[in-house]
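Okay, predicted coordinates and the sequence, questions at the end:
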Amino acid sequence: MKFQMKKRNTLLTIVGLGALVLNATPGYGQEQNNADLFEMSLEELMNVEIVSASKKSENVFNAPVSSYSITREEIARSGASSIPEALRLCPGVIVRETSNGNYDVHLRGLDNTAQYTRTLEQQNRLTLVMIDNRPVFNYDQGGTFWESLPIDLIDIERIEVVRGAVAPLFGPNAVTGVINIITRTPDQKGPHAVANAQIAPGQTQVANLAVGYGLNEKLHVTLSGNYQKRDRFDDLYYFYQSDTFSSDLSEVPDAALFYPDPSLAQNKYGINAFVNYEANDQVSLDLSAGLQDAESQKVYVSSLTPLGTNGISSKYLNLASRVYGVGTRVSYNTGYSFVDHEGGIEYNFRTADAVVDYRWQLSDRLSVRPEFNYQHIEYDQLNTTSQINTYAGSVQVDYQLLDNWRLMGAGRVDKFDILKDAYFSYQLLSTYKLSEKSLLRFGQSRSTSGAFWTPTSINYSITNDMAFNGPGSGPFYTYNLSGNRNLKLASVTLTELGFRTHLSRNLSLDVDAFRQKLRDMNMFVMTEMTYQPTGYPAPYPAYVPERIQFSFENLPLTATQLGLTVSANYIASAKFQFKPFVTIQRTQVIDIPRGANTLPVDSASNPYNIYNGFDDEHKSTPAVFGGLYANFSPSQKWNINLNGYFFSAHTQFHQYDLERESTVGAISGKVLINSKVAYQVIEPLQVYLNVRNLTGSTSREYYGSDRTSRSVMFGASYNF
C-alpha cells in the first residue's frame, strides 16, 4: 500500500507541535502581529491587491471582472483551518462540508444540472484551481481534489477568486471562474520561521511549520510542512439501496477493504520548498517543489454509499520566471491515486505544462500580451494508457481609451489532439469611472472546459458471472465502458454588469449582476443492451443481459442562471472591520434527462431516456447564500473575530431517486457562526480559542454526507 499515513502520524504530530517552541529570528507567518495592522492606513486596508483579474497587479477596485481577494490576515483571524473552508469568506462561493475537512466547492453554482446522476457528475468540473498560476486540476474526470493540495494556509499570501468565464486568460476549465492561491514571498535578509498548531480533542489535529533563510534581499529559500488528521463527526453511512442511515457495515462485502478506518475523515501531509530570486524590477525567478500524501473518506465515487475511501500521492516541480517582459512557467506533476478503495479504481498520472507570454507595452495607454501554452497529460487506468496533448495560443489587449474609460479584450484557441475541433474562448471587458470613487464595469465572455481522460479515452471491458447455480455456472455478461472522442466540450457564456463605489472613506460597496448559460455537459450513459436466453426454468428469468455498453455522451440540456452578488467592506479603524456579502440566484434548466442508466422504455428513437427530458427550475444550487466577516482588535494583544456563512434550503438528487422517493437530498437552510479569540502572550507567541459552528448545527450539507458538529479548537502560533 502506497499510503503509509498511520506510520507517519506520530512523527508528523511531534514535528508540528514541537515547532511551536522553535527559537527564530524575525520573519513572516500566517499570523501577523496586531501592532503591524494598527499601523496600516485605511487606504491600505481598503485597497487589496489582485493579479488574477487581468494578469497584472492592480487593486480590486479597478479590476475589470467580478473578483475578490482574501488576505492571509483575514484567513488567520477568521480561524479557517483549511483552504476550502477559507473560501467561505469569499462572495459568490458555495462551500458545503461532506465530512470533517472535506468540502464541495462551487462558484455561483450550476452544480448537478442533470439532477439524476451519480455523485461523480455532481462534482465541480467547471472551476479551475491554481497555485501561483499552476493548475492543480484533476484531469481524470475533472474537478479538484482539495485534500491533494501540497500547500496549506501557512504558505499563502492571499487567495484570489475571479467569478465568471475566464478561460481566455487561464485556459480550459476556467468555465465558471478561477481560484488562484498565491504563496508568500519573504522580503527580509536572514533566517525566518513560523509555526502554527491547533487541536480539537478527539476530532482534528492541524500543524504547520515554515522555516527559511534570506541570503540577501534578493534571494530567499523556504521549506514548509503541513499535517492534518481529522476524524468523522458522524458514525453513520447512508446506503443507497435501502435508503437508510446505519453504522453497521457487517453486511457490506469486503467492508474492511472498502472502509479500512470508518472513523477517518482525512489524513494528509505536504512538504514544499520555495526559492525566490528577484534581481530587479525586470528580472525574477521562482522555483517550487514538493510532495503530498492524503487519504480521506469523502463524497466522490462509491457504489454502496456516498462516502468512499480515496487516496492520492503526488510530487510536483514548478519553475516560473519574468525577464524583461517575457514570462515563462514550466511545471511537472506525477502521482498515484485510488478511488472508492485501494484495489478498486487505481491509476497513475503525469502532467506537464509550459507557458510563455510577453507583456508588450506599446504606449502608456496600450498593452498587448500574447501567450502560448502546451499541456501533456497521461493516465494509466483500467489496463489503458492514454495521453492528451493540448496546444493553445491567446492574446490579451488592454487599452486605456480615456482617463476614465478602459477597454480589455482577450481571445484564446485550444486544440486537443484527441478531438477534431479547436475551441475558441473570448472575453470583452470595459470599465468606466464615473468618479474617483465609483466605477461601472461590463463584461461579455465565453469559456470552454478541457478534455478529460475518462470521458474521451477510457476503454474497459469485463465479463461477469450471474452465477445462478454457483460461481462459474453463468450465464455470463460483458460490461463495456468506452470514451467518446466526438464529445463537444462544456461551455459557459456570461454577461455581467458591475458597480463599485466608495460610499465614504471607510465604506465600499461592490455589486455584480450576471447571466450565464451552460451548454454541452456530458455524462456516463447506457447506450446499448443486448439480451440472451438463460435456458433455466422458473423461477429463473428467461432472458438476462448479454452485453451492456456504456459511454460518455453530450446531454441536450441547457442551464441559464440569473444572479446578483452584493458585498460591502466597512472599516471603522484598524481596530474594527465588517464585511457582509450575499448572492441571490435563479437557474432554469431545459431538457433535463429523466435517466441515463435505465432500461429501454419508449421507442427505437428514444430508447434510453437520455433525450426524454423535462424542464424545471434548478434545485441543487441554493437560491440565497453568503456570509460575513467581523473583526475587532480592542488592543494590540487581543483580537476577536466573528464570521459566518449561510445558504438557503435546496434539494440535491441522485440516480437512485428515479427508483424510489427519498428525503436524503433535502438540504435544510443553514447558518454557520464561527469565532476565534486570540491573545498575544509575548511578541512572538499567540494563543487562541477557535470555535467552528458555534451554535452546534448538525444538519447535513450534502446528499447522504456526514452530519456536522461543533468543533472547539485550541491553538498557538509562534512567529518572530
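Alright, I've got the coordinates.

alpha carbons only for contacts and neighbour counts from here, please
Will do.

Can you report how many residues neighbour the nearest residue to residue 632 once chain neighbours are set aside?
Nearest non-adjacent residue to residue 632, counting by C-alpha to C-alpha, 6 or more residues apart in numbering: residue 576, 4.5 Å away. For residue 576, the count of nearby residues is 16 (other C-alpha atoms under 10 Å).

What strand or helix carries residue 712?
strand 711-719 (DSSP states H and E).

Output the contacting helices and strands for that strand.
Secondary-structure packing of strand 711-719 (3 or more C-alpha pairs under 8 Å, 6 or more residues apart in numbering; DSSP states H and E): strand 190-200, strand 685-692.

residue contacts, the residue nearest to residue 632?
630, 631, 632, 633 (C-alpha atoms under 8 Å, 6 or more residues apart in numbering).

can you check residue 579 too?
Contacts of residue 579 by C-alpha under 8 Å, 6+ apart are 567, 568, 569, 570, 628, 629, 630.

How about residue 131?
By C-alpha under 8 Å, 6+ apart, the contact set of residue 131 is 180, 181, 182, 183.

how many neighbours does the second one have?
Same thing as residue 181. Residue neighbour count, defined by other C-alpha under 10 Å, stands at 25 for residue 181.

hey, where'd the helices end up in the stretch 551-700 of the chain?
Shown for the stretch 551-700 of the chain, no helices are assigned by DSSP state H, counting those that start in this stretch.

Can you flag the buried ones in the contacts of residue 131?
By neighbour count, with 16 or more other C-alpha atoms under 10 Å, these hold 180, 181, 182, 183 as buried.

doesn't residue 129 make contact with the third one?
By that I understand residue 182. No: counting by C-alpha atoms under 8 Å, residue 182 sits too far from residue 129 to count as a contact (11.2 Å).

Which residue, other than its chain neighbours, is closest to residue 440?
residue 499 (4.6 Å).

Quick one: residues contacting that neighbour.
Shown in contact with residue 499 (C-alpha under 8 Å, 6+ apart): 438, 439, 440, 441, 510, 511, 512.

Relative to residue 374, which of the residues you listed is nearest.
Residue 374 has its nearest neighbour among the contacts of residue 499 in residue 441, at 32.1 Å by C-alpha to C-alpha.

following the helix or strand containing that closest one, which helix or strand shows up next?
Using DSSP H and E, residue 441 sits within strand 438-448. Reading on from strand 438-448 to the C-terminus, the next helix or strand found by DSSP H and E is helix 453-457.

Okay, one more to line up with it:
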Amino acid sequence: MPTDNVDNEQINLQAEYDWNLGKVSIRPGVSYQSMSYDDTEYIAEIGNGYLNKERTIDILAGSARVDYRPTDKLRFVAALRAEQYNHPDDIYASWQFVSSYKINDNNIIRAVYSRANQSSFLVNTYSNYTWNVANMPYPRVMQFHGDPNHDLKTMDMIELGYRTRPTKNLLIDIEAFYNVSEGFGALMPTYTDYAIYNPLDVIMGQPAIARPDSINIQYLNLELKSKQLGASISIDWVINEKLVANGHLTIQQTKLDNYQPLNRNDIVGHQAVEAGTNAQIELAAWGQKLVNGEITPGDVPAIIKGTSTSWPATIHNNYEHQSTPSYFGGLSLTYRPIKKLEILPQAYFYGEQVLENQYSTEAIEGKFLLNAKVSYKANSNLTFYINGRNILNMDAREFAFMDEIPGMVLGGLNFKF
C-alpha cells in the first residue's frame, strides 16, 4: 500500500460584521480556506504514492445571517452560505430558516428548514494510487482514482419543536424531524479485466492460464437516497434543592431508496465472471479465424482480454437501514445531600443496530449502561472522587470490530493550585 505520510499546509481567512438595525440584525461574512497535501517527499518515485503530487482543495465562501424580531413573541432567523470549490468546480448553497413563537412565558413552538452539504474531501477528489495486492486471490492489481467533478452529499431537514414549562421546576422539550440525504458516493469498481495468457495453446487444446487481471476503482456518485424520520424528547426536572433529574429519548427510522446491497468485492466478482465470458468469446473468434485460414498462428495475440463494466441489478427501494439504533437515550440524577458531597448516577441505552460493510455484517446488541460517580469537595482546591463505569458489567461490544468493555471502578482526586 502507498505511504500515508503527507505534508499539510492550511490557510484560513474569515471576516464577519455585526450590523444592528433595531428589530433586525444582519451579519454578513466572507471566508477563504485552502488545504494542500503533498506526499512526494515520502515516496521513492512518482507513482508509488497515494497522491503522487501536491493536491489542493480551495473553498471561497460568502454568508449572511439575518435575525428579525417583529414582536416580542415572534422571531425569524435566516442564514445563507454559498461555497465555491475548486473541485468540484461548482457553487453549493446551504441555508437555515428558523421561526419561533412564544405563546406565553411557559410555551414556545419552533420550526426549522435547513440544507447542509458535505465539504470536498481529499480521498474522494484526488485518490491516485495503484495497489499491487499480495496474499489475496486474483486480480492482483487495483487502480484507484478520485473524481474531481463528483457531486457533494447534501441533506435537507425539517424540524418542528415544542418547549413547555408546566411547572416552575419542570422543563420539557419535544421535537419531530425528517431529513433526506442525497449525493452519496464511494470508491467503487468501474470495470474489471479478465486475461487469457496462452490463447494459442488453448486453441490447440491445452489448458488455459486465465484469471482476472486488473480492477479500475473510482469515486462514483450513487443514486442512493436516505430518508430519516424521528422524534426526540428531553426533560429537566428539579425535584428539590438537593435532587435534579435529566432524561432524553430519541426514536428514529431510516429508509433507503436505490440501495445496492452488494459490496465492492461482490461487484468485482460479478464483473470478473462477465469479463471471463467476454474473453472466452474473443478467444473463440480468434480460433475460428485460425480454423478458416484467415490468420496464421503467429497472428494470435499473446494475451486476450475481456472487460466488464456492468453491476448486478439488485437495487432495493424502501430498505430499512439499521446502522443507527431505532431508539437511544439517557437518564441522570444529580444528588447533593450536603453541600460538599455529590452523587451522580447516569445511564444510557440504545437498541440493536446492524453495520453492513464490504467484509461482513456485524450485529451490535442493544445495551443498558449504568455509571455512577461520587465526589467529595474537601475544600475549594481539593476534591476526591470514586467513579464506577458500566457497573452492571454489560461487556458486549458497543461498536463493530471493537473490544468488549467490562465494568471499571476508578478513583482519584482533583487538586487546584
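Thanks, I have it. Predicted, not measured: the structure shown is a model, and the values here were computed from it.

Just name the closest of the contacts of residue 579 of structure 1 to residue 71 of structure 1, please.
residue 629 (12.4 Å).

Aligned to that closest one, what sits in structure 2?
In structure 2, residue 629 of structure 1 lines up with residue 332, judged by TM-score structural alignment.

Where do the strands of the stretch 101-250 of structure 2 begin and end?
107-117, 128-132, 141-145, 154-167, 170-182, 185-196, 210-221, 225-240, 243-257 (DSSP state E, counting those that start in this stretch).

and the fourth one, which stretch of structure 1?
Yep, that's strand 154-167 of structure 2 we're talking about. Against structure 1, strand 154-167 of structure 2 falls on residues 491-504 (TM-score structural alignment).

With structure 2 overlaid, how far apart is that stretch on average?
On superposition with structure 2, the mean distance recorded for stretch 491-504 of structure 1 (mean C-alpha distance after the TM-score superposition for structure 1) is 0.7 Å.

so how far is that stretch off the chain centroid?
How far stretch 491-504 of structure 1 lies from its chain's middle: 22 Å, per C-alpha atoms, centre = their mean, to the nearest Å.

repeat for stretch 475-491 of structure 1
26 Å.

measure it end to end?
End-to-end distance for stretch 475-491 of structure 1: 44 Å, by C-alpha to C-alpha, to the nearest Å.

what does stretch 379-392 of structure 2 give?
32 Å.

which residues of structure 1 does that stretch align to?
Using TM-score structural alignment, the partner range for stretch 379-392 of structure 2 is residues 682-695.

Check which residues of the matching stretch are buried.
Buried, per 16+ other C-alpha under 10 Å, within stretch 682-695 of structure 1: 684, 685, 686, 687, 688, 689, 690, 691, 692, 693, 694.

Contact partners for the fifth one?
Right, the one you point to is residue 688 of structure 1. Per C-alpha under 8 Å, 6+ apart, neighbours of residue 688 of structure 1: 676, 677, 678, 679, 714, 715, 716.

Give me the ChimeraX select line for these, limited to the buried ones.
With 16+ other C-alpha under 10 Å as the criterion, this ChimeraX line picks the buried residues out of the contacts of residue 688 of structure 1:
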select :676,677,678,679,714,715,716
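
would you say residue 84 of structure 1 is within a helix?
Yes: using DSSP: H, G, I helix; E, B strand; the rest coil, the assignment for residue 84 of structure 1 is a helix.

so it makes contact with residue 105?
Yes: the pair residue 84 of structure 1 / residue 105 is scored as a contact, 7.2 Å apart, by C-alpha under 8 Å.

quick one, which of the two is more surrounded?
residue 105 (23 against 19).

Apart from its chain neighbours, what residue comes closest to the more buried one?
residue 95 (4.7 Å).

Number of residues surrounding that neighbour?
Neighbours of residue 95 of structure 1 (other C-alpha under 10 Å): 26.

And it, what's its match in structure 2?
Match for residue 95 of structure 1 (TM-score structural alignment): no aligned residue.

What separation do you get for residue 95 of structure 1 and residue 627 of structure 1?
11 Å.

Structure 2: which residue goes with the residue nearest to residue 632 of structure 1?
With TM-score structural alignment as the criterion, residue 576 of structure 1 lines up with residue 243 in structure 2.

Just give me the neighbour total for residue 23 of structure 2.
So residue 23 of structure 2, with other C-alpha under 10 Å, has 12 neighbours.

can I assume it is in contact with residue 66?
No: proximity of residue 23 of structure 2 to residue 66 does not meet the contact threshold set by C-alpha under 8 Å, at 10.4 Å.

got the contacts of residue 499 of structure 1 as JSON lines, with distance to residue 239 of structure 1 and neighbour count columns?
What follows is the contacts of residue 499 of structure 1, written out as JSON lines (distance: C-alpha to C-alpha, whole Å; neighbours: other C-alpha atoms under 10 Å):
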{"residue": "438", "distance to residue 239 of structure 1": "54", "neighbour count": "18"}
{"residue": "439", "distance to residue 239 of structure 1": "52", "neighbour count": "22"}
{"residue": "440", "distance to residue 239 of structure 1": "51", "neighbour count": "20"}
{"residue": "441", "distance to residue 239 of structure 1": "49", "neighbour count": "23"}
{"residue": "510", "distance to residue 239 of structure 1": "44", "neighbour count": "20"}
{"residue": "511", "distance to residue 239 of structure 1": "43", "neighbour count": "19"}
{"residue": "512", "distance to residue 239 of structure 1": "41", "neighbour count": "21"}
